[in-house]
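Undergrad: 3D, please:
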Amino acid sequence: MQRPHRLAFDHFGIAVQSINGSRATYDRLGIASEWTEEVTDPVQAVRVAFARIASSGPRIELVAPAGENSPVQNVLARSRGLSQPYHIAFRTNDIGAALDFLRTHGSVQLTHVSAARAFEGSQIVFVSLKDGLVIELIEEP
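TA: Here you go, the predicted model:
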């Protein structure tokens, strides 16, 4: 199967216990700027906020659990509550084609395709690559 037309890097996701606590750490160190407002997504059971690294670098997403059933709880439990790299996100112009392509290469779909508040209702899905890396696909409007 042919690769989807467009698959472009968007951000790194970092699992954290507290958006405010982690944000304060990044601010004190001077490594993140241009913070977005915190968004709670009840469908994904997470709270998120985005920032730029070094003002012109890639974006990061701080992802905190928003309830006991949040998938981020498992990530944090494995790291004994310490912040942990969580996923790498890519934008695509066709989420269905991207999913099909990844499945043919041994990837496993972790979540249903659903609208995400953090991306103004754009469709997202999480996938585990064959090597265990979790990626998020974000469909461009």
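Undergrad: rest of the way, CA atoms for contacts and neighbours
TA: Fine.
Undergrad: Straight-line length of stretch 125-136, end to end?
TA: One end of stretch 125-136 sits 6 Å from the other (Cα to Cα, to the nearest Å).
Undergrad: What helix or strand is Ala8 located in?
TA: Assigned by DSSP states H and E, Ala8 falls within strand 7-15.
Undergrad: before we go on, could you also do this sequence so I can check it against the first one:
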Amino acid sequence: MSSSRIPLAISIVLNVFLLGALIGGTAWLELRKPRLPDTLQAASRQLPEPERDTLHQALRDAWRDLHQTVVERRQARREAANLLQQPKLDTVALLAALDRARAADVAIRTKLEQRIVQFAAESSPQIRELLAEGLVRNLPNRH
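TA: This is a model prediction of the structure:
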């Protein structure tokens, strides 16, 4: 390796390390960040106890149904992390792993939202009003 390529190789290795630290740090912060109260799930806290219990049971059932998707998401993230640690970055494989993790995230969110919508469809207008109020309560005032 010529002397002009050594700094380039060092720079690439450092950039990969920094990218991994950035992704890992962001993921760590996102996992520990409390959910904002503008979500349907957080809005459920405004419901009377029987309806809240019914909704929470439906969400627990959804999570149970999503077990395999959660496992796939975890595996895809671990694969992405492993790829970032390799001496030679395989960007195609890394993007594929991140795509699988994102697809699993979307599938999980979609399933949970479908359960909440199903609950709302079976609820009274008063219960749906409580959910709606919870959804918009803490939205930022943007134009």
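Undergrad: After superposition, what's the TM-score here?
TA: In this superposition the chains share a TM-score of 0.22, using TM-score structural alignment, normalised by the length of structure 1; 52 aligned residues with a Cα RMSD of 4.9 Å.
Undergrad: about what we covered before: next structured bit after the strand holding Ala8 of structure 1?
TA: Following strand 7-15 of structure 1 toward the C-terminus (DSSP H and E): helix 19-29.
Undergrad: Show which residues not belonging to that following helix make contact with it.
TA: 16, 32-33, 38, 47-49, 62-64 (Cα atoms under 8 Å, 6 or more residues apart in numbering).
Undergrad: Tell me which of the residues you listed fall in strands.
TA: Residues of the contacts of helix 19-29 of structure 1 located in strands (DSSP state E): 32-33, 47-49, 62-64.
Undergrad: just to revisit the earlier point, which strands and helices sit next to the strand holding Ala8 of structure 1?
TA: Under the contact criterion of 3 or more Cα pairs under 8 Å, 6 or more residues apart in numbering; DSSP states H and E, strand 7-15 of structure 1 touches strand 59-65, helix 71-78, strand 84-92.
Undergrad: what residues does that strand touch?
TA: 58-64, 72, 75-76, 83-93, 98.
Undergrad: The residues you listed, buried ones only, as a ChimeraX selection?
TA: Applying 16 or more other Cα atoms under 10 Å to the contacts of strand 7-15 of structure 1, the buried members can be selected in ChimeraX as follows:
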select :59,60,61,62,63,64,72,75,76,83,84,85,86,87,88,89,90,91,92,93,98
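Undergrad: returning to that earlier point: turn the helices and strands packed on strand 7-15 of structure 1 into CSV, including distance to Ala24 of structure 1.
TA: Below are the helices and strands packed on strand 7-15 of structure 1 laid out as CSV (distance: least, Cα to Cα, whole Å):
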stretch, distance to Ala24 of structure 1
strand 59-65, 12
helix 71-78, 19
strand 84-92, 16
